[in-house]
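1. mind folding the following:
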Amino acid sequence: MKGPCFPDLEVPIRVRYHETDKMGVVHHSNYIRYMEVARMAWLDALGCPFTRIEGGDTQLMITEVSCTYRAPATFDDLLQVHIILERWNKFRLSFLFLIKKEDRVIAKGGSALAAVSNAGYPVPLPEILLERLSELDVTAPQHHHD
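-> This next block holds a predicted model:
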């Protein structure tokens, strides 16, 4: 069976009113949530929903997260969260996120995840995830990462 041929995905997110602050812009903490929504969608598209990954003895723990803000988003803006698999090995995944409004990057972020046992000790990524990752076409054209 031929696996997925994408290392990246774009996920649309419409800004909801409760995600804005007193200044009328999206509160900074919500960009991290948008990245998580995109990461879950990416895993779903890969054929490894998070519930399946964490349904056994392995958890994926966030070990790093970052976000640089370039321009604000406001209520009802339609954002595109572009998630790109940057690196992976037997134990970790790293992603780049470009959050866009009208094709303009308004925030750039990243996250890294490590596999740990339910007791919190480092372990390899679940086998199903490793299989799907090995099937990715990482020779696909790379995108400009503003």
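2. contacts and neighbour counts: CA atoms only from here.
-> Fine.
3. which secondary structure element is home to the residue nearest the centre of the chain?
-> By CA atoms, centre = their mean, the chain has its centre lying nearest to Arg39, at 2.9 Å. Element membership of Arg39, judged by DSSP states H and E, is helix 29-46.
4. any idea how far stretch 105-112 is from the middle of the chain?
-> 9 Å (CA atoms, centre = their mean, to the nearest Å).
5. nope, stretch 111-118 is what I meant
-> For stretch 111-118, the distance to the chain centre is 14 Å (CA atoms, centre = their mean).
6. over to stretch 6-18?
-> 10 Å.
7. measure it end to end?
-> 33 Å (CA to CA, to the nearest Å).
8. next: stretch 85-95.
-> Taking CA to CA, stretch 85-95 runs 5 Å from one end to the other.
9. name the residues of it that come out as buried.
-> For stretch 85-95, the neighbour count (16 or more other CA atoms under 10 Å) marks Leu85, Glu86, Trp88, Phe91, Arg92, Leu93, Ser94, Phe95 as buried.
10. what do you get for stretch 63-74?
-> Buried residues in stretch 63-74 (16+ other CA under 10 Å): Cys67, Ala73, Thr74.
11. to compare against the first, here's the next sequence to fold:
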Amino acid sequence: MEPVRMPLRVRYHECDPQGVVFNANYLAYFDMASFEFLAAVLGKSTGLNDHGVDFVVAESNVRYLRALRFEDELVVSVRIAHLGNTSLVLEFEIQRGDETVATGTNRYVFVDEKTLTKKAPPDEIRVKLLEYQALAATPDPA
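-> Okay, the predicted model is just below:
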């Protein structure tokens, strides 16, 4: 199974005066792709909220490999790197054509939607994440 993939075109306002995508925008791309991931796994991007939980970013890491520029067409891929009791690590890869331009991870902590205190996701969510993780680890027959 393929990871969740989100196509994107770099917009002018995402670039710095040198015409290169400003570094913080890579994290914005990760964030947008995480919502695509939730929609693919849970049926909609707000699927966590339907169960009274959400997740918040506890840690982000980005490795910049190549510069992105205005109007570059890219794809952000997302896969589960780790699922803990109250946390989830998503792994991201940004590609321009066949070239990987950045990789990174976000560690999310599941929280109660109202109090924002750490909370394990409901079993229904955990099962869907585990099913997706297992399918994503299985190579597609070619």
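12. what about the buried residues of stretch 85-95 of the first structure, which are in strands?
-> Leu85, Glu86, Trp88, Arg92, Leu93, Ser94, Phe95 (DSSP state E).
13. now do the strands in the first structure.
-> Under DSSP E, the first structure gives strands at 8-14, 58-69, 78-88, 92-101, 104-117.
14. can you find the partner of Phe97 of the first structure in the second structure?
-> Aligned counterpart of Phe97 of the first structure in the second structure: Phe92 (TM-score structural alignment).
15. over to Trp88 of the first structure?
-> Looks like Trp88 of the first structure aligns to Leu83 there (TM-score structural alignment).
16. pretty sure its match contacts Val89?
-> Yes. Look at Leu83 of the second structure against Val89 with CA atoms under 8 Å: they come within range, at 6.4 Å.
17. follow-up on the earlier one: winner for burial among the strands of the first structure?
-> Comparing the strands of the first structure by mean neighbour count (mean count of other CA atoms under 10 Å), strand 92-101 comes out on top with a mean of 22.
18. next, the angle from that strand to strand 58-69.
-> Computed with axes from the mean of the first three to the mean of the last three CA atoms, to 10 degrees, the direction of strand 92-101 of the first structure lies at 40 degrees from that of strand 58-69.
19. centre of the chain to strand 92-101 of the first structure, how far?
-> On the basis of CA atoms, centre = their mean, strand 92-101 of the first structure sits 5 Å off its chain's mean C-alpha point.
20. name the helices or strands packed onto that strand?
-> strand 78-88, strand 104-117 (3 or more CA pairs under 8 Å, 6 or more residues apart in numbering; DSSP states H and E).
21. quick one, which of the ones you listed gets closest to Thr20 of the first structure.
-> strand 78-88 (13.7 Å; CA to CA).
22. for the closest one, what is the distance to the chain centroid?
-> That offset, for strand 78-88 of the first structure, works out to 6 Å (CA atoms, centre = their mean).
23. how big is the offset of that strand relative to the second structure?
-> For strand 78-88 of the first structure, the mean distance to aligned residues of the second structure following superposition is 0.9 Å (mean CA distance after the TM-score superposition for the first structure).
24. number of nearby residues for the alignment partner in the second structure of Phe75 of the first structure?
-> Using TM-score structural alignment, the equivalent of Phe75 of the first structure in the second structure is Phe70. Other residues lying near Phe70 of the second structure total 16 when counted by other CA atoms under 10 Å.
25. would you agree Phe70 of the second structure is in contact with Arg11?
-> Yes. Phe70 of the second structure is within contact range of Arg11, at 5.8 Å (criterion: CA under 8 Å).
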